[in-house]
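Asks: Sequence plus predicted model, see below.
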Amino acid sequence: MSDTHVTDAIVQVCAAQLAPTLNVKSFFDDASSTASYVVHDPATKMAAIIDSVLDFDAAAGRTDTASADAIIEYVRDEGLTIEWLLETHAHADHLSAAPYLQTQLGGTLAIGRDIIRVQEVFGKLFNAGTEFARDGSDFDRLFDDGDHFSIGSIPAIALHVPGHTPADMAYVIGDAVFTGDTLFMPDYGSARADFPGGDARQLYHSIRRLLKLPPETRLFLCHDYKAAGRDTYVWETTVGAQRSGNVHVHEGVGEEEFVAMRTARDATLSMPALIMPAVQVNMRGGHLPAPEANGTRYLKIPLDAL
């Protein structure tokens, strides 16, 4: 399916759902600056969980489910039925709680098909061995660009938006879009593109696809880091606000200008604090590595590799 065809289909979905019928509840994790979402169709109470967080104390090597338990409590209090556990990409800044949530609430765990490319690259980096399949089978569903699905009666489309990583997806659900790391708030800009498989040119075109949506379309972001001069965290904006005010990629910014800016900026950034544990868990769909002979699970840190 061509980019134009996919974008036209998304515009049609959004145009049919301009009333904000999708209910969105956000959960913000201060430790990783991550926004997770429970979204549901008020008419059917069918729901999805997007980009959940498993708490992780790196110094102690200890996981905790407090953030996920808050989601479970909300879902049960609201009487929701979970259809989907959606991941926008294999996050480098937090561990996914999707497998834990699935055991408690059910649902189909889904991500973009190009997670297979991420598994290939990082499977080698972490020397994961033949027991790590690298075929996407840690997930229940691999979305292709333009795949249709639904949350109850609300139509949705999975949109491939590579650049930050090869596998990034945005989920267009009714009048709302969940962008993952592709875009940040207008005063903060755009995602980095220097991870293995990242590409600033792809990121530019992915952002431009998103910004073809109607200006009133709600955008829900995966992170916020409080831009200079702003004292509060914010993770919801609109296509119109991004078009007019995004400091990296507002209307009028061309591809070459964006790529030069993004490349120079990325060269100044250090790796995320949790990239090593996060990616080797998230490439497995949030499943922790299997216990070794002594019954303990281990995470690897490859030295001098990134």
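Replies: The structure has been received and is ready for your questions. Numbers count the residues shown, from 1 in each chain.
Asks: okay, CA-based contacts and neighbour counts for the rest of this
Replies: Will do.
Asks: My reading is that I207 lies in a strand. Confirm?
Replies: No: I207: not assigned to a strand; according to DSSP: H, G, I helix; E, B strand; the rest coil it is helix.
Asks: wait, doesn't it sit right on D181?
Replies: No: look at I207 against D181 with CA atoms under 8 Å: they stay out of range, at 10.7 Å.
Asks: who's more crowded, the two?
Replies: Counting neighbours by other CA atoms under 10 Å for I207 and for D181 shows that D181 has the greater number, 24 against 21.
Asks: Provide the secondary structure category for the more buried one.
Replies: Under three-state DSSP, D181 falls in the coil class.
Asks: and it, what is it in contact with?
Replies: Applying CA atoms under 8 Å, 6 or more residues apart in numbering, we find D181 in contact with T88, H164, D168, S190, A191, L221, C222, H223.
Asks: Could you work out the most separated pair of those residues?
Replies: With CA to CA as the measure, no two of these lie farther apart than T88 and S190, at 15.3 Å.
Asks: Comparing those two, which residue is more hemmed in?
Replies: When neighbours are counted by other CA under 10 Å, T88 and S190 differ, and T88 comes out ahead with 25 against 22.
Asks: Tell me the spacing between the more buried one and T44.
Replies: For T88, the distance to T44 (CA to CA, to the nearest Å) stands at 24 Å.
Asks: what about the helices in the stretch 1-150 of the chain?
Replies: Per DSSP state H, counting those that start in this stretch, the stretch 1-150 of the chain carries helices over the ranges 3-16, 66-78, 98-105, 115-125.
Asks: Out of the ones you listed, the one nearest D231 is which?
Replies: helix 66-78 (23.0 Å).
Asks: Output the contacting helices and strands for that closest one.
Replies: Contact here means 3 or more CA pairs under 8 Å, 6 or more residues apart in numbering; DSSP states H and E; on that basis helix 66-78 packs against helix 98-105.
Asks: try 7 Å this time
Replies: Packed against helix 66-78, as judged by 3 or more CA pairs under 7 Å, 6 or more residues apart in numbering; DSSP states H and E, are no other helices or strands.
Asks: show me the contacts for the nearest residue to I154 once chain neighbours are set aside.
Replies: For I154, ignoring the flanking residues on the chain, the nearest one in space by CA to CA, 6 or more residues apart in numbering is G174 at 5.8 Å. For G174, the contacting residues are V13, C14, Q17, L22, I154, P155, A156, by CA atoms under 7 Å, 6 or more residues apart in numbering.
Asks: try this one next to it:
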Amino acid sequence: MTHYVTDMDVHPKVQAFFDKNTNTISYVVQDPASASCAVIDPVMDIDLAAGRLTYEHADEIIRYVKNNDLELDWLIETHVHADHLSAAPYIQAKLGGKIGIGEKITVVQDVFGKVFNEGTEFQRDGSQFDRLFKDGDTYSIGGMKAFAILTPGHTPACMVHVIGDASFVGDTLFMPDGGSARADFPGGDAGELYDSIQKVLSLPDEMRLFMCHDYGPGGRDIMWETTVAAEKAENIHVGQGKTREQFVSFREARDATLDVPKLILPSLQVNMRAGEVPKSDDGTPMLKLPINAL
């Protein structure tokens, strides 16, 4: 297993933004020694029945960045989300910054380019993004060094981003009482997800972990921050030394009972394009509704 080294003495300021419609948490992560920041997993709002896109969630993030006189260096997507649409290009147009995602986005683009019967004009090389991260790649947010860990299993392109003593885990893990995300999407694999979770749990015990989603199991308040130590001790799917075999058996049985996310079709079309909405031949924003495709 790769040994990942981070500077636990760097303590970035993390501001969370919860979107109740999709149970997604987005983040602004600030370098404590400068005005530089990154935005993690921003959400674009959609009224699916009306076919209407709006930007209340993204505008809240933009206001926060502007009101605190911050400079946006990066817009990071932890993976190609299937449950919400990305607002990365909308925020980029207002604040600048580069949009980054894992290099395995090309696998996702190839799979879903076929599902949505995209033509040759849809590039499947990840060129819609400003940066494609490989496992272990580093980048800077002001004076902070960040690095990306490849964590496939939920999707092939999933990555955890480690910034000082804070890690943004995407859908690789949930809060300890939430367990883990599904692994039954095309390209997903429960065994790979277990292995990826072990990478996260190999980080220092005091590492802060920030979730991409929370659903308030048992009716508790929404939460999004925990630690590696808490996950190792308490996670209901992988804690207390549960084996790979135990996890795979549970995860595959559980996934077989789950419904398809309600926003999966619009989300994938938009997010595999780095948040851009596809257009028809006359330039009209247009989403497809493939039948019996998933």
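Replies: On my side now, so go ahead. As the structure is a prediction and not an experimental result, all values here were calculated from the model.
Asks: And the TM-score between them?
Replies: TM-score for the superposed chains, counting by TM-score structural alignment, normalised by the length of the second structure: 0.98, backed by 294 aligned residues with a CA RMSD of 1.0 Å.
Asks: who wins for most neighbours among the contacts of G174 of the first structure?
Replies: Among the contacts of G174 of the first structure, the one with the most neighbours (other CA under 10 Å) is C14, at 25 neighbours.
Asks: residues touching the residue mapped onto T63 of the first structure from the second structure, list them.
Replies: In the second structure, T63 of the first structure lines up with L53, judged by TM-score structural alignment. Applying CA under 7 Å, 6+ apart to L53 of the second structure gives the contacts D45, I46, D47.
Asks: What distance do you get for the first one to T54 of the second structure?
Replies: Applying CA to CA, the value for D45 of the second structure to T54 of the second structure is 5 Å.
Asks: Those two - which one has more neighbours?
Replies: More crowded of D45 of the second structure and T54, by other CA under 10 Å: D45, with 20 against 13.
Asks: Trace stretch 257-277 of the first structure over to the second structure and give me the residue numbers.
Replies: Aligned using TM-score structural alignment, stretch 257-277 of the first structure spans residues 246-266 in the second structure.
Asks: In the matching stretch, which residues are buried?
Replies: If you call a residue buried by 16 or more other CA atoms under 10 Å, then stretch 246-266 of the second structure has these buried ones: F247, V248, R251, E252, L263, L265, P266.
Asks: Among those, which one lies nearest to D19 of the second structure?
Replies: Closest approach between those and D19 of the second structure, by CA to CA: L263, at 14.1 Å.
Asks: OK, contacts around K145 of the second structure?
Replies: By CA under 7 Å, 6+ apart, K145 of the second structure lies in contact with T138, Y139, I163.
Asks: Now for T130 of the first structure, how many residues are close by?
Replies: T130 of the first structure has 8 neighbouring residues, counting by other CA under 10 Å.
Asks: That one -> the second structure?
Replies: Counting by TM-score structural alignment, T130 of the first structure corresponds to T120 in the second structure.
Asks: repeat for G240 of the first structure
Replies: Checking TM-score structural alignment: G240 of the first structure goes with A229.
Asks: got the residue ranges for the helices in the stretch 201-306 of the first structure?
Replies: Using DSSP H, counting those that start in this stretch, helices in the stretch 201-306 of the first structure cover 239-245, 255-266, 275-282.
Asks: Give me the mean deviation of the second one from the second structure.
Replies: Superposing on the second structure places helix 255-266 of the first structure at an average distance of 0.2 Å from its equivalents, by mean CA distance after the TM-score superposition for the first structure.
Asks: and that helix, how far from the chain's centre?
Replies: In terms of CA atoms, centre = their mean, to the nearest Å, the centre of helix 255-266 of the first structure is found 22 Å from the chain centre.
Asks: Under the alignment, what does K13 of the second structure map to in the first structure?
Replies: Aligned by TM-score structural alignment, K13 of the second structure pairs with N23 of the first structure.
Asks: and if you look at T172 of the second structure?
Replies: Under TM-score structural alignment, T172 of the second structure pairs with T182 in the first structure.
Asks: quick revisit: contacting residues around the match of T130 of the first structure?
Replies: Applying CA under 7 Å, 6+ apart, no residues contact T120 of the second structure.
Asks: Next one: F149 of the first structure from D51 of the first structure, what distance?
Replies: 17 Å.
Asks: These two: which is more packed in?
Replies: Between F149 of the first structure and D51, counted using other CA under 10 Å, the more crowded position is D51 (24 against 17).
Asks: residue in the second structure matching the more buried one?
Replies: Using TM-score structural alignment, the equivalent of D51 of the first structure in the second structure is D41.
Asks: Over to L288 of the first structure?
Replies: Mapped onto the second structure by TM-score structural alignment, L288 of the first structure lines up with V277.
Asks: Of the contacts of K145 of the second structure, which are reproduced in the first structure?
Replies: Retained contacts for those in the first structure, judged by both residues aligned by TM-score structural alignment, their matches' CA atoms under 7 Å, are Y139, I163.
Asks: Tabulate the contacts of K145 of the second structure (TSV), appending distance to V107 of the second structure.
Replies: Shown next, in TSV, are these (distance: CA to CA, whole Å):
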residue	distance to V107 of the second structure
T138	22
Y139	23
I163	26
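Asks: Filter the contacts of K145 of the second structure down to the ones in strands?
Replies: With DSSP state E as the criterion, strands contain T138, Y139, I163 from among those.
Asks: Counting neighbours, what do you get for the aligned partner of Q198 of the second structure in the first structure?
Replies: Aligned counterpart of Q198 of the second structure in the first structure: R208 (TM-score structural alignment). By other CA under 10 Å, 17 other residues sit near R208 of the first structure.
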